[in-house]
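Peer 1: kindly return the folded structure for what I paste below:
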Amino acid sequence: MESFPPQIYDGMQHMSESVFVGLCKIVGMSQQVAIRRDTWDFMEMVDIRMKKGYGIPMYSGSIREGLRLVGSDLDCMYWPNNHRVIMNMSQTKNYNTSNTALILSDSSESPPGFTLLQLLTPFTYRQVQLSCVRVNGRVCISSSIWRHIMCNVGNLDSTVHGPCGSGIYRGSLEYDLAHCFVSDIWPLSALRILRCHSWPDAEVVNDIVRNGCHFVAIGHPLGPHENEEWRISFSRAEYKLVSSMNHCQFLTYGLLKIFLKEVINQQSDDTNKLLCSYHMKTTIFWAIQQNTLPHWCSQNLLDGFWVCFKLLLKWVYEGICPNFFIPQNNLFLTKVHGSAQNRLFLQLHELYKKGLACLLQCSSIRSYIVDVLYNPRLFICTDESIMRSEVENDRELIGESIMAVAAYLFPGNITKAIHMIEQFVHSPLTQNQVVALQKFAVIIFQQTSFLLQDMYTNTGVNKQVYIADKISCRMLKLAAKFGFVSDMLYIAMYYNKTLRYKEALSAVEMTKVKLAQPYIMYNGHVVRERYTEAVGGKSWFKKMREAVTTDIVLINKICYITELRSEQQSALQNRELAFVIPVFVMLHFLEFLCYRQIDTTLSQAALDELQVLLHHGRRLYIPRETRDISWEILGICQQITGNLPAALYSYQQSLITEYPVNKIRSATQIRIQDIVQSTDNQVLPLD
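Peer 2: As a prediction, the model looks like this:
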């Protein structure tokens, strides 16, 4: 405390509370963080039940931990479930080698935290076989070859970044995807966590050890076998540790990440790559365990930050940042040394000499410090029940539930998914997880309905078609009962596809009436007072069905609307598995298609409304990532009516002006080509 300037030292508790409130708004309140973690926990439970063999995923990174900072990424680790890493040969007896490939971890020749992986059994995947090399007479899996082979497995375009394939999904979500191997056994080199400490408690430690560790494909740059070595990953354990923090500790962790990005990494270009978020995480782990601050709370949040900052400064001075699980693994070894280390220390020491005034350089929280400096008697409320409204919690839960189940739009085995839903109904779930389960069930019912219709229509057997239709209709109505307002439109799509246009329009009208209500919540936009007045205090079942809507997701392997089939094929060729279409665009699109068969005047009115929406309502009703497909839909409608100049303009907007999130360019180009040829005009270069 001795280094704090007097003007900041006075009223430290008051300032800590102000920063606590600010961080709650930026990082999240405890209830928000609980919602985020619960829904992602549900996601992992689904994964375990749905995906056998290759492809068991584990999510980590800032988003998984509950942070939603600008630039927060999602880390995902995939491993083959029928491969296991063991630590010594005596452990082979615990596995059936006829269906499990065994890999031996041998760290005798590697730096702390790294190891060679020796393949012991012939049963394995082709990618593993292709990655094998000989090291001192042993068949080992080369991390560099494995990384190269696995970087672009799946449907994502990635670039190699460390042990991961990195990229941006749908133009916004940053991800790191690592294909790795798993061990059920906690490594001997990390047994220090078993020692008696006040943190983490025994239950957390037992859970960590029981769940083993992973091995990611990157070697130590100074190791004797850099291209063959693997790094021991404790991502699962780290998530358990972050989850065991109290909320003040978690906010301090968030503050360290903000401070790194907005202050430390802004000092100079030659030092801004030396420290990373993992160093901040390691810092707070050690600070909590060393018990320097016995009680972390809103009144001493800045004390906790200062403890961490001093520890980080000490490490930079010494050039040693000990890994929390294997302290002998110095995380600074390859970067923070020599002249770079000296420059970084001098920069951090200058910040240290300013005391907590250095936080004024953090643009995110500066105002919360300044407010207290200029108004020491300012009342600070740290009660979450007052700080955050029911509407905000509802919005958080809806958004997280949609994100959590988005990965399960393609479950593969529908029968297994339905059976799993049945099991979950009788399982102990949190309220947050129940909402995610409802959304998951809705997706499965909708998929099953359209798949059944496709399957039995092609048989030509009337009785089978009749039975499948009855089941499909029942499931879609059940999905609408448990889903959002927008899920009614799947019923309309089904009736349109099966040529029952009046029934489809009836479903559209019902949806239209609900969407017109002043309390509707759409993509986080809501009039709080109206929403609270209409559904405040009601059950989630009521809220979802009456007051919440979201955009429409169409899986590209399933035909929902014939007029969009070429766009779906184009997307599939570019490995895009689904469309997201704004709910109001889909509403008018379905109105147009159905009225075309009944009343052309009303059909034109629906088209006019769609056109107005695209030209004047984009900002609020059409998110950026859905605009290419929205213009495409408008063009399709205009082309159907014969208004080719307008259709050409809409297609060009989709192709040239909007970001190609949905990867429909080839379909758009073909449509433009058709229009140009039909009007005998010369094709213009559009790329």
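
Peer 1: when you work out contacts or count neighbours from here on, use the C-alpha atoms and nothing else.
Peer 2: Noted.

Peer 1: need the helices for the stretch 201-350 of the chain, in chain order.
Peer 2: 202-210, 235-244, 247-262, 277-289, 301-318, 338-353 (DSSP state H, counting those that start in this stretch).

Peer 1: got a markdown table for those helices, with distance to residue 134 and mean neighbour count too?
Peer 2: Formatted as a markdown table, these follow (distance: least, CA to CA, whole Å; neighbours: other CA atoms under 10 Å):
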| stretch | distance to residue 134 | mean neighbour count |
| --- | --- | --- |
| helix 202-210 | 31 | 15 |
| helix 235-244 | 29 | 18 |
| helix 247-262 | 42 | 23 |
| helix 277-289 | 33 | 20 |
| helix 301-318 | 38 | 20 |
| helix 338-353 | 35 | 16 |
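
Peer 1: and of these, who's closest to residue 610?
Peer 2: helix 247-262 (42.5 Å; CA to CA).

Peer 1: which residues does the closest one contact?
Peer 2: Helix 247-262 is contacted by residues 20, 23-24, 27, 29-30, 67, 242, 275-277, 280-281, 284, 296-298, 301, 304-305, 359, 361-364 when judged by CA atoms under 8 Å, 6 or more residues apart in numbering.

Peer 1: how about 6 Å then?
Peer 2: Applying CA atoms under 6 Å, 6 or more residues apart in numbering, the contact partners of helix 247-262 are 296-297, 305, 362.

Peer 1: ok, now stretch 395-406?
Peer 2: 39-40, 43, 436, 440, 524.

Peer 1: cool, stretch 178-188 as well?
Peer 2: Residues from elsewhere that reach stretch 178-188, judged by CA under 6 Å, 6+ apart: 77-79, 84-85, 164, 209, 211-216.

Peer 1: where is the longest helix in the protein?
Peer 2: For the chain, the helix that runs over the most residues, judged by DSSP state H, is helix 431-457.

Peer 1: on that earlier part again, farthest-apart pair in the contacts of stretch 395-406, please.
Peer 2: The span of the contacts of stretch 395-406, defined through CA to CA, is set by 43 and 524 at 21.6 Å.

Peer 1: more neighbours: which of the two?
Peer 2: Neighbour count, other CA atoms under 10 Å: between residue 43 and residue 524, residue 43 has more, with 25 against 16.

Peer 1: related to what we said a few turns ago, just among the contacts of stretch 178-188, which is most surrounded?
Peer 2: Greatest neighbour count in these, by other CA under 10 Å, goes to residue 215: 28 neighbours.

Peer 1: residue 578 versus the residue nearest in space to the middle of the chain, what's the distance?
Peer 2: By CA atoms, centre = their mean, the mean C-alpha position of the chain lies nearest to residue 74, the distance being 5.3 Å. Counting by CA to CA, to the nearest Å, the gap from residue 74 to residue 578 is 20 Å.

Peer 1: to compare with the earlier structure, here is another sequence to fold:
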Amino acid sequence: MSIYITLTYLFGTELILNLRRQLVLLRERLKSYGNDNLHYICSGSLGEGVAYPPSDDDLMVYRTGRRVVSKPQEGTQDGDVVMARINGSPGYCLLLDIRNCYPQNVQCDSDGIPFVSSSLWKEHINPPREDCYIHGPCHTFAVGDDEYDVASVIPCSFWPDIACDWISRKRSHGWPSHDTIQDIVRDKCHVVPIGDPDSPLQQHAWRISFSVAERTLMHSLNHVQFLTYNLLRLTLKRIIDKKFPGIICSYFMKTTLFYTIEKTSAQLWTAHNLEACFKVCLSTLYDFIDNINCPNYFIPEYNMIKRKVNRTNRQELLDTIRNIHSTDTESILSICGEPSNMYLEERLSLQIMEWRFDREIYDSVHVVKLTSVIYDVITETTVSSMCKFVHFLLGKGTFSRYVVSGILLQRLVVCCCLKLMDTFVRLAKCK
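Peer 2: Here you go, the predicted model:
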């Protein structure tokens, strides 16, 4: 139980985790509010509720009217493109521009079939800032010490055939639940502008992204599963990456966690078994590296480490993971530079405010205060609460100089979140 308490102090209590998840969804609505054409999705670690170790801020954005359809006859809207699979590249696709919607991004194959090039898409899309540079599928830029990755994506109007087996495959331990699976299929997926590096079509292909599905799965985890994932990430950042930089990434750790939870009993995932849960996940990762095959959780045919792990580095990686597996968790935390006895209530409280809400919420409050229609449907009390919430989030430096009870802090955040969410529900009804 002591390791559970230690990791809870380090990565957040269950209440704080739930608040983070609420804030993720709130932030998404705030960013999308007031712009009927642009829709934002908070993805990556921050979107999933992970706030430690620090990570980049990943956002996906798409425009209304753009969508990927499965068949040409379904392309009835001006922004529709048709998905075409690529032989030998599971998890990637081509987008056929059957309606000539994107002429500046189109290239034709040897048969004259026009497809939207992912590389041209990134070059011609309007970047979120002038100082952006292209990094993978994203435009990346920095604001102070924070780095943002923004990907311009296209939503799919269907669940892709190549991932249909994921819906119906046998799950002897009931995870994810039927309702979670239905929610994921309902939300579908997106395509992001980056191709398979092993394909001659790399510059033109798109990757099928299940970021929203992964966020739904992460939000469905119990607290022990969440702590286990954070411990896997910490081990990666502090130990594995130092020996093998760029070989294993957090996404592989998340995939490892998903497969492990799916194949183990729910009775394993309790506070008393946290160290055992971590070791079982390491065993799963060990098997992936041993076989040089880390199958994508939704598309198992897609081996995500085939270009990362090879016969040269495989054995050293296996030795490192075996050593971590044989080390007790408290010693791992010590190796990672994390103390085993921490009193971090103030730090945990500050984690809530470390989310990059500052500009989004501040701008949204001004939108609320300056729009007369909104003034007609909300009260001065709600506006006041929103302003207090903004000052609360912006007052990182001020807050750190005062000692505020954790209970009062939690009540303040919950109160403000609920008021803000209630406001947006009423605004949606007014529209």
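
Peer 1: related to what we said a few turns ago, can you pull the contacts of the residue nearest to the centre of the first structure?
Peer 2: 61, 63, 175.

Peer 1: now, these that are in helices?
Peer 2: Short answer: the contacts of residue 74 of the first structure in helices (DSSP H) are 61, 63.

Peer 1: can you match the contacts of residue 74 of the first structure up with the second structure and say which hold?
Peer 2: Contacts from the contacts of residue 74 of the first structure that recur in the second structure, judged by both residues aligned by TM-score structural alignment, their matches' CA atoms under 6 Å, are residue 175.

Peer 1: for the contacts of residue 74 of the first structure, which one is nearest residue 340 of the first structure?
Peer 2: Nearest to residue 340 of the first structure out of the contacts of residue 74 of the first structure is residue 61 (CA to CA; 27.3 Å).

Peer 1: quick one, what contacts the closest one?
Peer 2: Counting by CA under 6 Å, 6+ apart, residue 61 of the first structure touches 74-75.

Peer 1: any idea how far it is from residue 176 of the first structure?
Peer 2: Taking CA to CA, one finds residue 61 of the first structure at 9 Å from residue 176 of the first structure.

Peer 1: quickly list what's touching both of the two.
Peer 2: Joint contacts of residue 61 of the first structure and residue 176 (CA under 6 Å, 6+ apart) are residue 75.

Peer 1: need the longest helix for the second structure.
Peer 2: Per DSSP H, the second structure has its longest helix at helix 406-430.

Peer 1: residue in the first structure paired with residue 58 of the second structure?
Peer 2: Following TM-score structural alignment, the counterpart assigned to residue 58 of the second structure within the first structure is residue 75.

Peer 1: now its match: which helix or strand?
Peer 2: Using DSSP states H and E, residue 75 of the first structure sits in strand 74-80.

Peer 1: that strand: what's the following helix or strand?
Peer 2: Remark: after strand 74-80 of the first structure, the chain's next helix or strand is strand 83-86, criterion DSSP H and E.

Peer 1: so how much does the next helix or strand after that following strand differ from the second structure once superposed?
Peer 2: Sequence order places strand 101-106 as the next helix or strand after strand 83-86 of the first structure, per DSSP H and E. Superposing on the second structure and averaging over aligned pairs (mean CA distance after the TM-score superposition for the first structure), strand 101-106 of the first structure comes out at 0.5 Å.

Peer 1: which bit of the second structure covers the helix or strand that comes right after strand 101-106 of the first structure?
Peer 2: Moving toward the C-terminus from strand 101-106 of the first structure, the next helix or strand (DSSP H and E) is strand 114-119. Taking TM-score structural alignment as the measure, the second structure aligns residues 92-97 with strand 114-119 of the first structure.

Peer 1: who's in contact with the matching stretch?
Peer 2: Under the contact criterion CA under 6 Å, 6+ apart, stretch 92-97 of the second structure has outside partners 81-86, 114-116, 205-208.

Peer 1: which one is residue 426 of the second structure nearest to, not counting chain neighbours?
Peer 2: Counting by CA to CA, 6 or more residues apart in numbering, the nearest residue to residue 426 of the second structure once its immediate chain neighbours are dropped is residue 377, at 7.4 Å.

Peer 1: tally of neighbours for that neighbour?
Peer 2: The burial count for residue 377 of the second structure: 11, using other CA under 10 Å.

Peer 1: so which strand or helix has it?
Peer 2: In the assignment (DSSP H and E), residue 377 of the second structure maps to no helix and no strand.

Peer 1: residue in the first structure matching residue 202 of the second structure?
Peer 2: By TM-score structural alignment, residue 202 of the second structure lines up with residue 226.

Peer 1: how near is residue 1 of the second structure to residue 277 of the second structure?
Peer 2: In this view, residue 1 of the second structure and residue 277 of the second structure are 13 Å apart by CA to CA.

Peer 1: what's the answer for residue 69 of the second structure, then?
Peer 2: 40 Å.

Peer 1: likewise for residue 217 of the second structure?
Peer 2: From residue 217 of the second structure to residue 277 of the second structure the distance is 17 Å (CA to CA).

Peer 1: quick revisit: next, the mean deviation of the strand holding residue 75 of the first structure compared to the second structure.
Peer 2: Mean for strand 74-80 of the first structure is 1.0 Å (mean CA distance after the TM-score superposition for the first structure).

Peer 1: how far off centre is that strand?
Peer 2: Centroid separation between strand 74-80 of the first structure and its chain, computed with CA atoms, centre = their mean, to the nearest Å, is 12 Å.

Peer 1: all strands of the stretch 501-650 of the first structure, in order?
Peer 2: Taking DSSP state E, counting those that start in this stretch, the strands of the stretch 501-650 of the first structure run over residues 521-522, 548-549, 552-555, 578-581.

Peer 1: of all the ones you listed, which one is nearest residue 373 of the first structure?
Peer 2: Among the strands of the stretch 501-650 of the first structure, if distance is taken as CA to CA, the winner is strand 521-522, at 38.3 Å.

Peer 1: which two in the contacts of stretch 178-188 of the first structure are spaced the farthest apart?
Peer 2: 164 and 209 (24.5 Å).

Peer 1: considering the contacts of helix 247-262 of the first structure, which possesses the most neighbours?
Peer 2: Among the contacts of helix 247-262 of the first structure, the one with the most neighbours (other CA under 10 Å) is residue 305, at 22 neighbours.

Peer 1: fine by me, thanks again.
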